[in-house]
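Asks: got a predicted structure plus its sequence, pasted below:
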Amino acid sequence: MGKFQGKLFALLFYVPMLLGIFGSCDKTPPKTGTLMDFVPENTSVVFKISNFENLQADIENNSLLSKFGKTAPYLFFSENAVLLKNLHPTTQSLFCINKVNDSVSAYTFISKQTKNLFQPDSLKNKTIETLKLDDQSFQRITIDKQIAYSAIIDSVFVVSSSQQILLDILKGKTERDDTFKKVFNLPSSNKFTALIRGNKVALNDSTKVAFTSWSALDVTITPESLTATGITLATDSIPQLLNVFEDQIPQQNDVSALVPTDALGAVSFTFNDAEKFQKNLRNFRGEKDAVQTTGIFGSVSEVGTIQFKNETAIFIKSIDAALTNDALARYVSAKSEFREIEISSFSEPELFQKTFSPFINSTKANYVFQIENFFVFTESEITAQQIISDFQNNNTLKNTSYFENTATDLSTASSLLIFKMKGEFSETISGFFNAESSDNIKNISFDEFPLAVLQFSFDRNFAHVTLSCKEAGATAKSVSGTVSEKFNLKLENAVLGIPQIFSNQNNGSNVVVQDIANKLYFISESGKILWSKNLGSPILGTVEAATISGNKNFAFATKDAFYILDRNGKEAKGFPIKFKDKVTQPLSVFDYDNNGNYRFIIVQGKDVLMYDKNGKTVKGFGFEKAKSNIAQSPIHIRMGSKDYIVIAEESGKLNILSRVGKPRVSISKNFNFSEIPIAEEDNTFVVITKENTKERISQDGKISSQKLDVGSNYWFAINGNVKVTLDDNLLRINGKLAELPLGVYTNPQLFNVRRNNFVTITETQEKKVYVFDQNGNVLNGFPVYGTAAASIDSGSGKNNMIIATKGDANNLILYSSN
């Protein structure tokens, strides 16, 4: 837990760092008992945390935050916040950071007082004293010689590493800033939100200026990325740089097409009214006299800088290159030519600093050349030649896979766009730490994070903010026009069963797969094994998703146990449930009303066992034992307002029951059940027998039979209004025939992704995976290589899906398709 706390502290500094942000009124808060009322005055960062345990796992698995293990913030936090690992909030909590002085920070934790939040009786080496100071009563808690201070105020538990901060809260000295209240109360469905007092932004290594008052960011942590989206607010009471974009419409940012891949970063800002924008900048700087630019910027929509190791280049993008050329003519004289591009000397090297400070501070714009609509100004001819060469060779940021991966998070148009490349953000980070920790951070390598991006889009009196930093990982390999291979991962042993994909709204997608040694793997979308678990037996059927207490869990059965695991690989309380008798069918999961009140069905021969989400036996279910062995996993079918539980026996008896296990439909006929699951079609129960007879059973028990003119490899599947059949190589989707090449095919699988239905099927001899839409059309880019059945789900991008299948015996393949 201490390791997690250190990384959390690193995160507290890291999110504001990427934003470039460093680091009142009535002092008596209303006693409402709301968490906001107890945020310390002048706090730098406030984190709103919905699930402390999930956040712990996310941070532990994040490859960026793991870099901070040996920094002073980590050591400070893990050594001085022993109390935090003994806090167990079950509701939203706040975590606040205050800068005490230039080298010391203090934390404050705030949460509703609940029964198990803090249980000191179980702690060793602890002392709890009740103190009274300035007429305020509070507790001093000492654990392993580390001290924190706590109080319960209006049913709210507050603990701080600073006695003074706790006393101030008790006296009503809390954060009362109106802008803070606005950002705190912004609606958000995210489980982790950062509120950052945004005083300064780092435009380059030497310039940090007042930018905004507060930012509210929904933070998403995956194993390979840290992203955030939200808004930032400026005020008119003090000069703040965000306000220079007032009345400006964000324009398209095209600088990525110009920035060489070996640059260290770039800054791009846009405007649609150059004269008004320059006036706003002069007002920000407190200047009255206008700079004469002879119309150079009148036809310009994007301006910025490109940072190299020893030099800064300046660029402008024109919407009318001829007009810009005419305006520049009096300042340029021909110098040389490189690759048919003329490089000219420029006589006003300080023009950009005078016009666009603080965005641009360079005073050495000595040379200028034109590439398409870009005019680029450099300090030296060598840098000019380098930019020209890289542009002509397509060796620019726009053409990299990591930019393409990041671009899915960004808007094409924005007011301000900041790129940090080649992991060159440690210097920016160091401003958040004391001198001692700054040296530690300088020694950290961020090479696997080739790009961090910060984007602001002005909108009335605030700006939308996007932050994205992603690990490069293995470059996606293009398979065909619209399909890329995200990874090809070799496991310790051969893959067993069908790899399954589970999407999570805030954490991307993950693959769950088992190998023949019965090890279960949980793998990220980029191919990183997040955890594995030895089960001892193969999983029967598939893994089922079950959202319990707002968190996605995984439920499944083996021949001797019933498991529920959370997405961190931890067993739910009360699980696994071990059995002496053999489990004979895959786990069935019922959620009658889609409200998370799950019923889990275990079959042991003739016996039916029903459990709730806590692992307790459900009482009152009347069907506990069949007269013969059960032939298939029980299923739940809803027709209209009625629920049916359907249980097929090997004797041919079909039991159609109510929720409580009582007979609901009387059946007068026995059936020779095949492996095809019983389904619902047109408000009837459908049984496909081993003789390929389709038996329809109405809700009042009437039976109609249809002999199917199909081959021995027939399969039938239905999901809502999509029906799929396979007869040898004849695939029909809602009646539309897709004649496949002759071969040996897996059973078609139906999936719903972003409200669209898709069908996967694999030819196992030629090793081809097909994906069809619900209209019977094969998707562009398919088939792709695969040796077993495939599953699909939504990926982390906005418009893509991912496909998981088996490759060679030990290999798991994940594809991405737009």
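Replies: Here it is on my side, so go on.
Asks: C-alpha only now, for contacts and for neighbours.
Replies: Will do.
Asks: ok, K279 - contacts?
Replies: By CA atoms under 8 Å, 6 or more residues apart in numbering, the contact list for K279 reads A290.
Asks: quick check: it is in a helix.
Replies: Yes. Judged by DSSP: H, G, I helix; E, B strand; the rest coil, K279 forms part of a helix.
Asks: any idea how far it is from I441?
Replies: Counting by CA to CA, to the nearest Å, the gap from K279 to I441 is 39 Å.
Asks: what's the distance between V589 and E675?
Replies: For V589 relative to E675 (CA to CA), the value is 19 Å.
Asks: more crowded one of the two?
Replies: Per other CA atoms under 10 Å, whichever of V589 and E675 has more neighbours is V589, with 23 against 11.
Asks: that one belongs to a helix?
Replies: No. Applying three-state DSSP, one finds V589 to be strand, outside a helix.
Asks: is it true that F623 touches V608?
Replies: Yes. Using CA atoms under 8 Å, F623 is in contact with V608, at 7.1 Å.
Asks: please compare the first structure with the one that follows:
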Amino acid sequence: MRFFYLALLFTLFFSCTNNNTKTSNLINLIPESTDVVIKTSNLENLKNSINNNDFLSKYSSSESFKNLESHLEIVSHVKPETNILICFSKDDNDSLQYSLITKYNPNLFKTDSLKNYTEELLTYKNKTITKSSLNNKFIYSTLIDSVFFASSSKILVDNVFKEINTNLDFEKIYKTTSDNKTASIILKPNNALLKSFFVNDSLNLESFTNYIAVDAEISQHEILINGITKATDSSKSLINIFKNTNPQENLVQTITPANSDGFISFTFNSFGVFKENLDKYNKKDSTGIETSLFNNIIEVGVIYEDKNKAIVLNSTDVIATKDALLDNQNRIDTYRQIDVFSFSKPDIFQNTFTPLINYRNANKYCVLDNFFIFSDNIEMLQNIIANYQNKTTLRERNYFKNIKTQLTDESSLLQVTSPSLLKNIISKNGVNDSNYKVSSYKASAIQFIYDNNFAHVNGIIKKNKTAASLNSISEELNIKLENDLLNTPQFVTNHVTNQKDLVVQDINNNLYLISNKGKILWKKQLKGPVLGKIEQIDIYRNGRLQLAFATPHRVYVIDRKGRDVAPFPGKFNDDITQPLSVFDYDRNKKYRLLVTQGKNILMYDVKAKLVRGFGFKSANGNIVSQPKHFRIGSKDYIAFKTDSKLYILNRAGANRVTPKTTSNFSDEDIFLYKNKFTTTNKKGDLITVDSRGNTATQSYNLSENHHLETTSKTIVLLTENKLTINNKTIELDFGYYEAPKIFYLNDKIYVAVTDTQSQKIYLYDSQAKLIPNFPVYGNSVIDLNNIDKDKNLEFITKGENNSIILYQIN
């Protein structure tokens, strides 16, 4: 449950005044004392995204987070179907309290299976409040006009029965947030949780603005935020010093050495207007201070290097700025043909730009093209000169280019930090764990772009990934779920993007649809485990795909949003014993759904009605293979088998082919190989049957626990540690091997096999040659495909018991 508290560190606000409104709007029930509001339309994805995010997951060792996690344990059992607001506030004793607000649904708070759970009803003064306890942690809840309100504070629940109030300005801010991101957060600056995100100690949220509202998109290696900030009093909030100025292009990165610790840059199109705003904020009259040095400056920056600093001025008129420095032409050094001069007014920067700059020792300077750089450390100036001439500045680094794509070119205020400064900011917010490693976060940034009485906010914290070399295998995602996996993950088609998502089920029978970026799109509890592979159908014949599959007593058809498609799920009293078979005989989307129950087969249409005219009655024993549809020429065949008989039927369920043999068949599937129905028997022989019923038996000396997989022209056999691909046999290390799988992609055959004993995945081509850089780590069979817009193939497998690994073949 640490996800609630963790999210606060990367987002933002709230405040209330009076105006009567209706309670049907969730925001009208937000407690007036709230410091932080987190909105999400997918609570499961928020929890998963934060638990899987490399940066946020590092906070779990913090004692303050662990303490909050225990208090929020009961919240993890809330299952909202729409937006939920999570609010944090301080009570009169300065203790942190939380509240939850969402639309009520019958499955919102299921408590039947919870251990150590109790509840009681408190009824008084026409109020009914439920007091719930889980492991001695309490939460109070009630319903207000179909809205569920719950809080750790009974006082906050009592207050929602009083007059409902809200702030119209806040409501406007709230409406700027999205319902499609991981979360939206509104943060009050003077809260006790997030003090600052600035390097400069003189800058803090309380003095910077009144509130910030952002959408946060959290993936495994990246946190992106974008939103707005607004200050109502222009004289008290620093963000308003940019009022009536236009943001300019930030260029300090072109002069910042790649080995520095980062920089802060602020811009304006008129220094005069900017200075007037800043003087008003600082409540001082600085008309007597000589500032002609800044008359042609559109950008001011501070570069950080260990304990040293350098001031950068970006001039639009180099000659005029040099003229302003005529009294400071005492050369004290020359480095790489660049002169370094002494500067007699080192405190002018702090006197003019406080609190943005709190550095008053810049007594030396040099000039590089249109940049004027000031510092008291000559070695720092030399480092800036060398990196600028060598083109090894921050601007040239790929990790900076990667974050720059998420930022605008022009901003009023931009801060870019290295790992050391990022860790410094983290410590300012109360996390001082020496084991917290951020060295792979080469560049993080936040920027503000002033607009008409408000400012846009963009931010990014991104883990730097080394570019994958050719033919390498790179781990792209490692998605951890709350529970262990029940089955192996598989790809499914996303009809919106024409890319691939993935589905998997956990041991609590929850089915997950997860994007190829690792975002949980939905989680749905099923009545039992999924049997076999999940199929996709277009039930409405409009290009939109649904998931179709069976569990032991249900047949499900589920749409992309996780909703059951009526009239499904179909319910069955007797056990369904094989995976659901989906046939589309003429590829016209008139689907047939075959349900296997012991020795019987039932055929349904997409309206869940039995298909008339399918006349198969019963097999001679339990069916041991999933029924399959094949087409040879213009004829259709439905094939399955029992222990002693192979059935090959026509569409109507009558015998189309009668094999001229009987055998003690294995449980392996039936395949169509070289236009022959192909399977094996328990003795390890390969059995083939042609369309006239002629049968051939070929001995491969297979063990009883063998596996068979074919395409129309490729055959793969696995027995013990011997893998045979088209008559070429490979002797593998001894282990426990899952059934091999064949993939045909980009006109190439791939054969995958996994040893779950040594946790190794092998991938071969059709010539039985191992693909370079295999084997790799994995604990299940794989699914292989091209899941995105690049040309590289990806595959998924089970990692640890509760994790899914996505690899890319480069």
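Replies: All right, it came through fine. This is a predicted model, so every value here is computed, not measured.
Asks: what's the TM-score for these two chains?
Replies: For this chain pair, the superposition-based TM-score is 0.65 by TM-score structural alignment, normalised by the length of the second structure; 637 aligned residues with a CA RMSD of 5.6 Å.
Asks: V255 of the first structure matches what in the second structure?
Replies: Superposed on the second structure with TM-score structural alignment, V255 of the first structure falls opposite V252.
Asks: please verify my assumption that that match contacts V312.
Replies: Yes. Between V252 of the second structure and V312 there is a contact under CA under 8 Å: 7.2 Å.
Asks: common neighbours of the two, please.
Replies: In contact with both V252 of the second structure and V312: G301, using CA under 8 Å, 6+ apart.
Asks: just give me the mean distance for the helix or strand hosting N45 of the second structure relative to the first structure.
Replies: Using DSSP states H and E, the element containing N45 of the second structure is helix 43-52. Here the mean offset of helix 43-52 of the second structure against the first structure after fitting is 1.8 Å, by mean CA distance after the TM-score superposition for the first structure.
Asks: so the next helix or strand after that helix matches what in the first structure?
Replies: Following helix 43-52 of the second structure in sequence order, the next helix or strand is helix 54-57 (DSSP H and E). Mapped onto the first structure using TM-score structural alignment, helix 54-57 of the second structure covers residues 63-66.
Asks: distance from the chain centre to the matching stretch, please.
Replies: 15 Å (CA atoms, centre = their mean, to the nearest Å).
Asks: contacts for that stretch?
Replies: With CA under 8 Å, 6+ apart, stretch 63-66 of the first structure has contacts from K7, A10, L11, I59, E60, P223, E224, S225, L226, F446, F449, E471.
Asks: from these, which is closest to S712 of the first structure?
Replies: P223 (45.8 Å; CA to CA).
Asks: need the strands for the stretch 551-700 of the second structure, in chain order.
Replies: 554-558, 570-571, 581-583, 592-597, 600-604, 628-632, 635-641, 646-649, 655-657, 671-673, 676-680, 685-689, 695-699 (DSSP state E, counting those that start in this stretch).
Asks: who wins for proximity to L381 of the second structure among those strands?
Replies: That would be strand 554-558 among these, by CA to CA, at 63.4 Å.
Asks: using JSON lines, lay out the contacts of stretch 63-66 of the first structure together with secondary structure and distance to A555 of the first structure.
Replies: Shown next, in JSON lines, are the contacts of stretch 63-66 of the first structure (DSSP: H, G, I helix; E, B strand; the rest coil; distance: CA to CA, whole Å):
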{"residue": "K7", "secondary structure": "helix", "distance to A555 of the first structure": "30"}
{"residue": "A10", "secondary structure": "helix", "distance to A555 of the first structure": "34"}
{"residue": "L11", "secondary structure": "helix", "distance to A555 of the first structure": "32"}
{"residue": "I59", "secondary structure": "helix", "distance to A555 of the first structure": "24"}
{"residue": "E60", "secondary structure": "helix", "distance to A555 of the first structure": "24"}
{"residue": "P223", "secondary structure": "coil", "distance to A555 of the first structure": "23"}
{"residue": "E224", "secondary structure": "coil", "distance to A555 of the first structure": "26"}
{"residue": "S225", "secondary structure": "strand", "distance to A555 of the first structure": "27"}
{"residue": "L226", "secondary structure": "strand", "distance to A555 of the first structure": "29"}
{"residue": "F446", "secondary structure": "coil", "distance to A555 of the first structure": "38"}
{"residue": "F449", "secondary structure": "coil", "distance to A555 of the first structure": "35"}
{"residue": "E471", "secondary structure": "coil", "distance to A555 of the first structure": "31"}
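Asks: before I go, just wanted to say thanks for your time.
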